[in-house]
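S.K.: Generate coordinates for the sequence data below:
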Amino acid sequence: MTAAQFLVVLNTSVVNVALPAVGGDLGLSQTGMTWIVNAYLIAFGALLPVGGRLADLFGSRTAFVAGMVLFVGGSLAASVAAGAGLLIAARAVQGAGAAALSPAALAILLSRFMPGPDRDRALGVWGAASAAGGAAGVLLGGVLTNALGWWSIFAVSVAAGVPVLLSVPVLIPRETGGHGGRLDVPGALAVTAGLTLLVYGLGARDGSWVGKVLVPAAGILLLLSLVPLERRATHPLIPPALLGNRSVMAGNLLMLLLGTVWVGTFFFLPLYQQKVLDYSPLTAGLTQLPLAGALMAASAVAGRLRSTLLPGLVVLAAGLLWLARLPLDGTFLNDLLGPSVLIGLGLGLAFVPLTALGVSGVDPRHAGVAGGLINTTRQVGGALGLALLTLLASTAAASNEVGPAALAQGYRRALIGAAAISLLAAIGAGAHLLRTSGRMSRPAVSTTR
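M.R.: Reported below is the predicted structural model:
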């Protein structure tokens, strides 16, 4: 299960170092390159509630196998794509497969470990696997692009995904079946179309009011339509019990903000290294290893410690503000190493407790959709945040043809925006911790006179 999660996260970061090479071969602008990332994130994030619901309906093992088949197929298609449109479509298929297999894998993990220290340690391993996927994506993206070409970064998911798929009959016991019910098709269509239109509209650069106003407005209206649709649904996509769980809702809201920062950092840092500092893809990948290593170490430690959420978010914001200096003549030791380690520590310390918060107190019948929801908010936060941060960066760097100074200024603004989002998440986490500690310490009200 952690191997599958490793591959899912790997594909959110493996393209980042390769983006300049992809954009050069396919003639993509910076905005166009974001869609190589966003096609995966939108399909993954928008369909995760559907994937989680399918795991609950038909069984986690069945949903996992179906998702892995789709994921491997999309990876194969991306590795042989001859044009930008085909590559973006293949990335969307990858994301759809990941949306089915990721919540199913988390549901299987939760079913094997009951709440307590064992589950906390298991979630720590899960978080470390996610961090390792991000680390391997950064490194493999540079190594493979440098040695074989950008197509190989997708072929590696085929080579790694097939053994995972073949191991399922041996390692995962057969289930008696799901929990029954039906899929909420109107809700699934509304959330998928709404998120796609919203992110597309936020990323619009055509200068027309239709693209910049009407498209995102239509996306927001579709997302708002979920409220009456879910109230009327016999089998809602997101069970009301989850929406009424304050811990689950707090975890998902904060994970939305963390996803914005996570994806934005791994998107802009390689661009700065290659377009401003003139690093090769291999060098850019290697110099991000301290960040990835710190993320892995912090994720593993966070599963054994308590109350790492608020410190993690504060450390993350500090690292982003430090990194946002982005000098034109920056060096790895003086300008990248220190902030990279802080960012990695902050991400790892925050990610594991947020995952645990998002599935705390959940009925086992809803484990799949709860796991899907917490992953949804991270991926959707990444897609929305990437569109917003790219918009912020583009005010100073409008195209690939501008000079290094303008590019650095744009990336600087994006990272400052990411730091502000981290601080906002820290404030929200502090408010939630105060509220929950107040409820726990509040004495019971006597009913006698």
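S.K.: Going by C-alpha atoms from here, please, whenever you check contacts or count neighbours.
M.R.: Fine.
S.K.: Distance-wise, check Val164 relative to Val158.
M.R.: 10 Å (CA to CA, to the nearest Å).
S.K.: the more surrounded of those two?
M.R.: For Val164 versus Val158, the count of surrounding residues by other CA atoms under 10 Å is larger for Val158: 21 against 16.
S.K.: Pretty sure that one sits against Ser75.
M.R.: Yes: the pair Val158 / Ser75 is scored as a contact, 6.0 Å apart, by CA atoms under 8 Å.
S.K.: so who does the residue nearest to the spatial centre of the chain touch?
M.R.: A centroid search over the chain (CA atoms, centre = their mean) returns Gln379, at 3.5 Å, as the residue closest to the centre. Residues near Gln379 by CA atoms under 8 Å, 6 or more residues apart in numbering: Leu41, Ile42, Phe44, Gly45, Leu256, Gly259.
S.K.: could those be laid out in JSON lines, adding distance to Gly85 and secondary structure?
M.R.: Compiled in JSON lines, the contacts of Gln379 are given as follows (distance: CA to CA, whole Å; DSSP: H, G, I helix; E, B strand; the rest coil):
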{"residue": "Leu41", "distance to Gly85": "16", "secondary structure": "helix"}
{"residue": "Ile42", "distance to Gly85": "16", "secondary structure": "helix"}
{"residue": "Phe44", "distance to Gly85": "18", "secondary structure": "helix"}
{"residue": "Gly45", "distance to Gly85": "20", "secondary structure": "helix"}
{"residue": "Leu256", "distance to Gly85": "28", "secondary structure": "helix"}
{"residue": "Gly259", "distance to Gly85": "26", "secondary structure": "helix"}
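S.K.: Next, the structure of the following sequence, for comparison with the previous one:
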Amino acid sequence: MIAPASPRRRPASSVLVLAAILTTQLMLVLDMTIVNVALPDLQSSLGFTPTGLSWVLNAYTLAFGGLLLLGARTGDLLGRRRVLVAGIALFTAASLVGGIAAGPGVLLAARAAQGVGAAFAAPSALALLMARFPEGAERARALGYFSAVSIGGSALGLIAGGMLTQWASWRWVMFVNVPIGLALVALVRAVLPETPRHPGRFDLVGAATSTIGMTALVYGFVEAAEDGWGAPTTLASFTVGALLLAAFVLTELRAPAPITPLRLFADRTRSAALGGRLLLMAAMTGLFFFLTQFLQDVLGYSPLATGVAFLPITVMLLVFSQVSARLMQRVGNRPLLVAGLATTTVALLLLSRIDAGTGYPQILVALVLFGIGNGLAFVPLTAAGLQGVDPRDAGAASGLVNASQQIGGALGLAVLVTVAESAARAAAPVGATALEVARHAFVAGAQQAFLVGAGLTAATVVLLAALVRRPTPAPTVVTPHREATTDERTPELALAD
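M.R.: Take a look at the predicted model:
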């Protein structure tokens, strides 16, 4: 039996609804990169070790990606607006704590709490967007804005992080979320409708095995970069991760209410889109990580100049995500995915040729191509990942879309860091000083990481070209008019209640 929804009220303006959802998504995505350019200041202020510093990023990403599926399930059971508000509130409180942190432990706990809040807010935001905007051109436009914010927010985070770090303090990369979060709580409660509660259970075992399993895998790759593939800690981490992820699959097969209904993977287009998103985010996270360090440590850019250097990605994403949204209805998903990801591959190949003498014009060409490629690909990639989803699985499906993005970024960065570290160690020492030798080694590692990233996006082109297909239109059946029951409504109406 479905619990009664909150009393109906006059629908809010589509503009306000979209503003609430997009601002929520921007705040959550932006926080994955806003701390990047602040890391050197943060390290000297709080006394992080080099290894500990990497967990400032990992604590957020792993909590976000690992708990997304539980967050999606919670929205399905308790009501999506309610869970969205709770997630934003936790994220906001954690940002305040992180901003006043006096030591590494407090900051890492705050970053993990931010990730938990984001995990509960993000899938509900996307599910509410799908409910508010019907199939067709209106949804395509909304997904275009959503996709642009989702991927462009990463670049904007670097710009905002540079500005706040250079003009104020690293603490403001945390404090900036507080007024935004408070405003969002009020806006979401005012303009978004609540969805009905559904009876069911929380799959805590599934959530724990998936989250800890993915964390163990990421930790294994990080250890491999530092101590080698044969180190006991590396092998133990991979073993624990593999066993826990196997337990996760078995749990989901047997659970009466799994956080990840495995039937969602039965559709080949949806599965290919999720896999493609994971691979693309692996390459993109590597681009931001290595290019940020290259601009500051090799070319000598300031934090603000580094952030601004990424602006072409954002501009191209905003333009070409809208182009893609319009073309998607005309040509379908697959041509846009292939063209976009092929362009992204070319951009990464160009970056694999940078060296200490490279000027910004060459980097600019690569960034423009990267923005165009991702702008063309992300809208159809999101649409394909949600294609044909039953309304009861909408939260789980949107959670999978977000989880593939976060987990792809975490795993991908761990893999690419391992690749780069191996290449750097193998590089012949070049330079008259220790600093020059270190810069040469870093460049050698970054080149190899970009090359592997290009291989990941090239593999994504092949995967999506082979498996993505157009959705089959449902046949139109004319029946006598009567009031639809709960189970007969369209996904949009069922979600909007």
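S.K.: could I get the contacts of Gln379 of structure 1 as CSV with distance to Ser422 of structure 1 and neighbour count?
M.R.: Listed next are these as CSV, based on distance: CA to CA, whole Å; neighbours: other CA atoms under 10 Å:
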residue, distance to Ser422 of structure 1, neighbour count
Leu41, 20, 31
Ile42, 22, 29
Phe44, 23, 32
Gly45, 20, 31
Leu256, 11, 24
Gly259, 10, 25
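S.K.: ok, so of the residues you listed, who is nearest Gly428 of structure 1?
M.R.: Leu256 (11.8 Å; CA to CA).
S.K.: That closest one and Phe154 of structure 1, how far apart?
M.R.: From Leu256 of structure 1 to Phe154 of structure 1 the distance is 26 Å (CA to CA).
S.K.: do Val8 of structure 1 as well
M.R.: On the measure of CA to CA, Val8 of structure 1 and Phe154 of structure 1 end up 12 Å apart.
S.K.: go on, Ala4 of structure 1?
M.R.: Taking CA to CA, one finds Ala4 of structure 1 at 15 Å from Phe154 of structure 1.
S.K.: what does Ser280 of structure 1 give?
M.R.: The value you get for Ser280 of structure 1 to Phe154 of structure 1, if CA to CA is used, is 19 Å.
S.K.: out of these two, which sits in the busier spot?
M.R.: Set side by side, Ser280 of structure 1 and Phe154 show more neighbours around Phe154, with 24 against 19, by other CA under 10 Å.
S.K.: Map that one across to structure 2 for me.
M.R.: Aligned counterpart of Phe154 of structure 1 in structure 2: Met174 (TM-score structural alignment).
S.K.: Report the contact partners of its match.
M.R.: Contacts of Met174 of structure 2 (CA under 8 Å, 6+ apart): Ser95, Leu96, Gly98, Gly99.
S.K.: And for Val170 of structure 1?
M.R.: Not one residue lies near Val170 of structure 1 by CA under 8 Å, 6+ apart.
S.K.: Quickly find the element holding it.
M.R.: helix 152-171 (DSSP states H and E).
S.K.: what stretch of structure 2 does the next helix or strand after that helix fall on?
M.R.: Sequence-wise, the next helix or strand downstream of helix 152-171 of structure 1 (DSSP H and E) is helix 185-202. With TM-score structural alignment applied, helix 185-202 of structure 1 matches the range 204-221 in structure 2.
S.K.: Buried by neighbour count: which residues of that stretch qualify?
M.R.: 205-221 (16 or more other CA atoms under 10 Å).
S.K.: hmm, back to that, map the residue nearest to the centre of structure 1 across to structure 2 for me.
M.R.: Checking with TM-score structural alignment, Gln379 of structure 1 has Gln406 as its match.
S.K.: Please apply the same query to Pro290 of structure 1.
M.R.: So Pro290 of structure 1 corresponds to Pro312, using TM-score structural alignment.
S.K.: for the nearest residue to that match once chain neighbours are set aside, what are its contacts?
M.R.: Nearest residue to Pro312 of structure 2, sequence neighbours excluded (CA to CA, 6 or more residues apart in numbering): Val368, at 5.6 Å. By CA under 8 Å, 6+ apart, the contact list for Val368 of structure 2 reads Pro312, Ile313, Met316.
S.K.: now, which of the residues you listed sits nearest Leu39 of structure 2?
M.R.: Ile313 (21.8 Å).
S.K.: Could you double-check that that closest one sits in contact with Val365?
M.R.: No: contact criterion CA under 8 Å: Ile313 of structure 2 and Val365 do not qualify, at 10.2 Å.
S.K.: Which residue of those two possesses the greater neighbour count?
M.R.: Remark: of Ile313 of structure 2 and Val365, Ile313 carries more neighbours, 25 against 14, as counted by other CA under 10 Å.
S.K.: what packs against the strand or helix carrying that one?
M.R.: In this assignment (DSSP H and E), Ile313 of structure 2 forms part of helix 311-331. Counting contacts by 3 or more CA pairs under 8 Å, 6 or more residues apart in numbering; DSSP states H and E, helix 311-331 of structure 2 packs against helix 137-167, helix 360-385.
S.K.: would JSON lines of those helices with distance to Met328 of structure 2 be doable?
M.R.: Listed next are these as JSON lines, based on distance: least, CA to CA, whole Å:
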{"stretch": "helix 137-167", "distance to Met328 of structure 2": "8"}
{"stretch": "helix 360-385", "distance to Met328 of structure 2": "7"}
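S.K.: Out of the ones you listed, the one nearest Val15 of structure 2 is which?
M.R.: Here helix 137-167 is closest among these (CA to CA), at 10.1 Å.
S.K.: mean deviation of the closest one from structure 1?
M.R.: Taken over the aligned residues, the distance from helix 137-167 of structure 2 to structure 1 averages 1.4 Å (mean CA distance after the TM-score superposition for structure 1).
S.K.: In structure 2, what stretch matches stretch 417-425 of structure 1?
M.R.: The aligned range for stretch 417-425 of structure 1 is 452-460, by TM-score structural alignment.
S.K.: Give me the contacts around that stretch.
M.R.: Stretch 452-460 of structure 2 is contacted from outside by 275-276, 279-280, 282-284, 286, 341-342, 344-346, 348-349, 416, using CA under 8 Å, 6+ apart.
S.K.: With structure 1 overlaid, how far apart is it on average?
M.R.: By mean CA distance after the TM-score superposition for structure 1, the fitted stretch 452-460 of structure 2 averages 0.7 Å away from its aligned residues in structure 1.
S.K.: All set now, cheers.
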